[in-house]
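Undergrad: only geometry, no sequence info:
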């Protein structure tokens, strides 16, 4: 780094490396609290969520859910299913993301944050080198996010990741997805609805291990009714390009062919390539940086939020943690949010959502016919699901599978936080006919 020392060194209250959801929230909040803030971002503002994650995924899911509805209408003779223009979806999605990128930059400008487009490196003295400048931060906040985990097998580089998928301009005819978590199941459902022939393979014995197993059974049934073929207990060992097709060999001796392959095998926190100043920094078992209740890492003066830190790798958590960090260090103080009250959802068709803990066997829940879709039901429509768990008559967990599940789960989180009782939920009457009425009342 000595070749950079001829440049002047600027001192700021806060230097933020990474312009994703967490970094943006921290930088804007700190600046509005009077801090001198520099944000360093080498790519697009908004991070993974906006550019290569939940935003383009949700846009794809909305189109896929509409297309799935048209398929169901066509099956019962109510309409002809029109062709789908995947390239047009990509153009509309890109335009939406471009507007968000510009909005984030305007927000930073209005808050008084200095934005530097560059790659950052931290030297042994804790100074930050970026774009030919050197910054001496009062506090240094790492918000560098995470990236898709690559397949560590021969030919693994031939598989696309979620980053690649959102750049596709056309729809694959045959798609093979490796991985049964959030990303794998969401892409399987989306691409099946859009018209691809989809196969999903996982080395586990079930899908979506983070969710209530009976709810996942309902999700799996929905995937299978969409035409997704699912294989369990097998690991890929090699990928070859066989002419225009990909040939994927598995450890059980099976071979699958596809036009494209997606590796959906998890994500890796971006803790590397930040320079010698992070040498010896402590990591948690997840691979993310270990932090305390004030987001400080094992190196004094260096803090971390978002997917690079050992918290839940969810956008709302990163955003809340960014604002919390700024309030702790430049404002009147704040406590970290309770991760037990953060709901989760996977955007399959229909989606699954969950809050709290559910004790399987106490109340496994029930599959519920979707009254709103009965007119379209030709015997293959996916059903809904509801489960709730109570301990000493107090609500401790809820799992939902329904198109409304991601919207409904936050009010259930509020009920859980407030200590709602079984009696309170039984006293409520829902709207008829609706899925929501199945979640309340006696």
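TA: Everything's here; your move. Worth saying up front: this structure is predicted, and the values here are computed from it rather than measured. Numbering: from 1, shown residues only.
Undergrad: CA only for contacts and neighbour counts going forward, please
TA: Will do.
Undergrad: confirm residue 333 sits in a helix?
TA: No - counting by DSSP: H, G, I helix; E, B strand; the rest coil, residue 333 is not found in a helix; it is coil.
Undergrad: where does residue 98 sit: helix, strand or coil?
TA: Secondary structure, three-state DSSP: residue 98 is helix.
Undergrad: what distance do you get for it to residue 45?
TA: 10 Å (C-alpha to C-alpha, to the nearest Å).
Undergrad: so between those two, which is more surrounded?
TA: residue 45 (24 against 15; other C-alpha atoms under 10 Å).
Undergrad: so what's that one up against?
TA: 19, 20, 101, 104, 105 (C-alpha atoms under 8 Å, 6 or more residues apart in numbering).
Undergrad: among the residues you listed, who's most crowded?
TA: That'd be residue 19 among these, by other C-alpha under 10 Å, with 29 neighbours.
Undergrad: would you confirm that that one contacts residue 48?
TA: No - judged on C-alpha atoms under 8 Å, residue 19 makes no contact with residue 48 at a distance of 9.6 Å.
Undergrad: which stretches in the stretch 101-250 of the chain count as strands?
TA: Here the stretch 101-250 of the chain has its strands, by DSSP state E, counting those that start in this stretch, at 114-117, 120-122, 128-130, 133-142, 146-148, 174-178, 197-201, 229-231, 236-242, 245-250.
Undergrad: how far does the last one sit from the chain's center?
TA: Spelled out, that is strand 245-250. Centroid displacement of strand 245-250 relative to its chain, using C-alpha atoms, centre = their mean, to the nearest Å, is 27 Å.
Undergrad: quick one: residue 107 from residue 41, how far?
TA: Taken as C-alpha to C-alpha, the span from residue 107 to residue 41 is 15 Å.
Undergrad: can you give me the neighbour number for residue 313?
TA: Residue 313 has 18 neighbours, counted by other C-alpha under 10 Å.
Undergrad: so is the residue lying closest to it once chain neighbours are set aside in a helix, a strand, or just coil?
TA: In this structure, residue 313 finds its nearest non-sequential neighbour in residue 307, 4.8 Å apart by C-alpha to C-alpha, 6 or more residues apart in numbering. Recorded secondary structure, residue 307: helix (three-state DSSP).
Undergrad: residue 307 reaches residue 319, doesn't it?
TA: No - using C-alpha under 8 Å as the test, residue 307 is too far from residue 319 to be in contact (11.0 Å).
Undergrad: the more surrounded of these two?
TA: Ranked by neighbour count (other C-alpha under 10 Å), residue 307 and residue 319 place residue 307 first, with 29 against 19.
Undergrad: quick one on the thing from earlier: residue 107 and residue 41: which is more packed in?
TA: Comparing residue 107 with residue 41 by neighbour count (other C-alpha under 10 Å), the higher total belongs to residue 41, at 24 against 14.
Undergrad: take a look at this one as well, against the first:
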């Protein structure tokens, strides 16, 4: 769905009395989209509040953290592990180029994990300062929508307080999905995989997307035995088929055991580890089973049904091309809308939202866009 900006869409009509609200904008969820929308709105002169669950490296229904999934439990910590895993094969290759590497090279998983946690704690602090410097009021607690212009905040001590807002923006993102199979509670998601206390010696991964493929590469690069199970003939569904085939060969070349056209049917806890059953009758013993089978929108605890905000069959918030719900004062951006679930998309949606609901910002944007077009049209033509 194409995103649009509601230019001057919220200007009051002549003679219409402006209602008084505690805030011009209240944002629920301080991930990439929510932080961007609140910061930009505040910089355009709006009185803005944002709420987020308390920080924890592993997200849950009662924990989160300013910065959101990508910063705290996604791209950033994952890249740290990817970089760490890359050194194993490089050290092995170094022997062939004259480097005398000791026969046994030790790897300290706990040290890498500690450095990863230090980094996301640092980033969590940076995002808080970004909000503070922009003049955004940050509340730690769980936000619920209790009316078209009212948010209830459940504070950390359990007490509740309500705030009114001209606009409410839902930006609560998504959470990893667990398949409905016997023993599913024995599996972990990408959240827990980024914070495991011990490096698994044997890992089974269910999923063929980039999260599954990346964790397979990470753990294999650190010396683990990895079995990758996925439903299609090749991993990375939706990508170019030739590239998928190359990736599959490279994964096998790294020593990852591939199980195409395979899913898991049951997990069992045993003394020797987790017994993993596949739909082909195979049984694999693992220390860790990672399920990377997609994510679901975080709408369960927002009270949206009671307010009348429409959700789709995946429980994602339904919005129009302006990111507006069926309730005119309530909006939603990012993964909670289940459109294109990527951080840069959430950032741009946050920008468009902030510009669209503030007339002065809209005028500034239109001026900037016109100037940009004028400069582009005056550029000399080149033949490349």
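TA: Perfect, I can see it now. In this text the structure is predicted, and so the values were computed from the model without any measurement.
Undergrad: TM-score them against each other, please.
TA: Scored against TM-score structural alignment, normalised by the length of structure 2, the superposed chains reach a TM-score of 0.81; 330 aligned residues with a C-alpha RMSD of 2.1 Å.
Undergrad: sorry, back to before: show me what the residue nearest to residue 313 of structure 1 aligns to in structure 2.
TA: Aligned counterpart of residue 307 of structure 1 in structure 2: residue 335 (TM-score structural alignment).
Undergrad: so that match touches residue 346, yeah?
TA: Yes - if you go by C-alpha under 8 Å, residue 335 of structure 2 and residue 346 touch, sitting 7.3 Å apart.
Undergrad: residue 306 of structure 2 and residue 146 of structure 2, how far apart?
TA: Distance from residue 306 of structure 2 to residue 146 of structure 2, by C-alpha to C-alpha: 8 Å.
Undergrad: no, scratch that, I was asking about residue 367 of structure 2
TA: For residue 367 of structure 2, the distance to residue 146 of structure 2 - C-alpha to C-alpha - is 38 Å.
Undergrad: looking at those two, which is more packed in?
TA: Shown here are residue 367 of structure 2 and residue 146; by other C-alpha under 10 Å, residue 146 has more neighbours (19 against 12).
Undergrad: could you check how far the residue opposite that one in structure 1 once aligned is from residue 276 of structure 1?
TA: In structure 1, residue 146 of structure 2 lines up with residue 123, judged by TM-score structural alignment. Distance, residue 123 of structure 1 to residue 276 of structure 1, by C-alpha to C-alpha: 5 Å.
Undergrad: what of residue 368 of structure 1?
TA: From residue 368 of structure 1 to residue 276 of structure 1 the distance is 56 Å (C-alpha to C-alpha).
Undergrad: repeat that for residue 173 of structure 1.
TA: 46 Å.
Undergrad: over to residue 264 of structure 1?
TA: From residue 264 of structure 1 over to residue 276 of structure 1 the distance is 31 Å, taken as C-alpha to C-alpha.
Undergrad: same question, residue 232 of structure 1
TA: Residue 232 of structure 1 is 42 Å from residue 276 of structure 1, by C-alpha to C-alpha.
Undergrad: and residue 218 of structure 1, by the same measure?
TA: Distance from residue 218 of structure 1 to residue 276 of structure 1, by C-alpha to C-alpha: 49 Å.
Undergrad: so for the two, which residue has more residues nearby?
TA: For residue 218 of structure 1 versus residue 276, neighbours defined as other C-alpha under 10 Å are more numerous around residue 218 (23 against 15).
Undergrad: and the more buried one, what pairs with it in structure 2?
TA: Using TM-score structural alignment, residue 218 of structure 1 pairs with residue 246 in structure 2.
Undergrad: how about the helices in the stretch 151-300 of structure 2?
TA: 190-193, 210-221, 241-253 (DSSP state H, counting those that start in this stretch).
Undergrad: tell me how far the shortest one lies from the chain's centre.
TA: Computed by C-alpha atoms, centre = their mean, the chain-centroid distance of helix 190-193 of structure 2 equals 12 Å.
Undergrad: average offset between the helix or strand where residue 331 of structure 2 lies and structure 1?
TA: Here residue 331 of structure 2 is covered by strand 330-332, with elements defined by DSSP states H and E. With mean C-alpha distance after the TM-score superposition for structure 1, strand 330-332 of structure 2 departs from structure 1 by a mean of 0.8 Å once superposed.
Undergrad: grab the nearest non-local neighbour of the most centrally placed residue in structure 2.
TA: In structure 2, the centroid-proximal residue (C-alpha atoms, centre = their mean) is residue 69; its distance is 3.7 Å. Spatially, and ignoring its direct neighbours in sequence, residue 69 of structure 2 is nearest to residue 31 (6.7 Å; C-alpha to C-alpha, 6+ apart).
Undergrad: what does the one you found align to in structure 1?
TA: Match for residue 31 of structure 2 (TM-score structural alignment): residue 20.
Undergrad: just the buried residues of stretch 41-52 of structure 1, please?
TA: Buried positions in stretch 41-52 of structure 1, judged by neighbour count with 16 or more other C-alpha atoms under 10 Å: 41, 44, 45, 46, 47, 48, 49, 50, 51, 52.
Undergrad: next up, the contacts around residue 317 of structure 2.
TA: Residue 317 of structure 2 neighbours (C-alpha under 8 Å, 6+ apart): 299, 309, 310, 311, 325, 332, 336, 337, 338.
Undergrad: next up, the contacts around the equivalent of the first one over in structure 1.
TA: With TM-score structural alignment defining the correspondence, residue 299 of structure 2 maps onto residue 271 in structure 1. By C-alpha under 8 Å, 6+ apart, the residues touching residue 271 of structure 1 are 144, 288, 289, 308.
Undergrad: against residue 44 of structure 1, how distant is residue 271 of structure 1?
TA: 19 Å.
Undergrad: for residue 10 of structure 1, same thing?
TA: On the measure of C-alpha to C-alpha, residue 10 of structure 1 and residue 44 of structure 1 end up 24 Å apart.
Undergrad: my guess is residue 325 of structure 2 contacts residue 309. True?
TA: Yes - counting by C-alpha under 8 Å, residue 309 is a contact partner of residue 325 of structure 2 at 6.7 Å.
Undergrad: compare these two (neighbour count), which wins?
TA: Taking other C-alpha under 10 Å, residue 325 of structure 2 and residue 309 do not tie; residue 325 has more neighbours (22 against 19).
Undergrad: residue in structure 1 paired with the more buried one?
TA: Counting by TM-score structural alignment, residue 325 of structure 2 lines up with residue 297 in structure 1.
Undergrad: check contacts around its match.
TA: 281, 282, 289, 290, 291, 303, 304.
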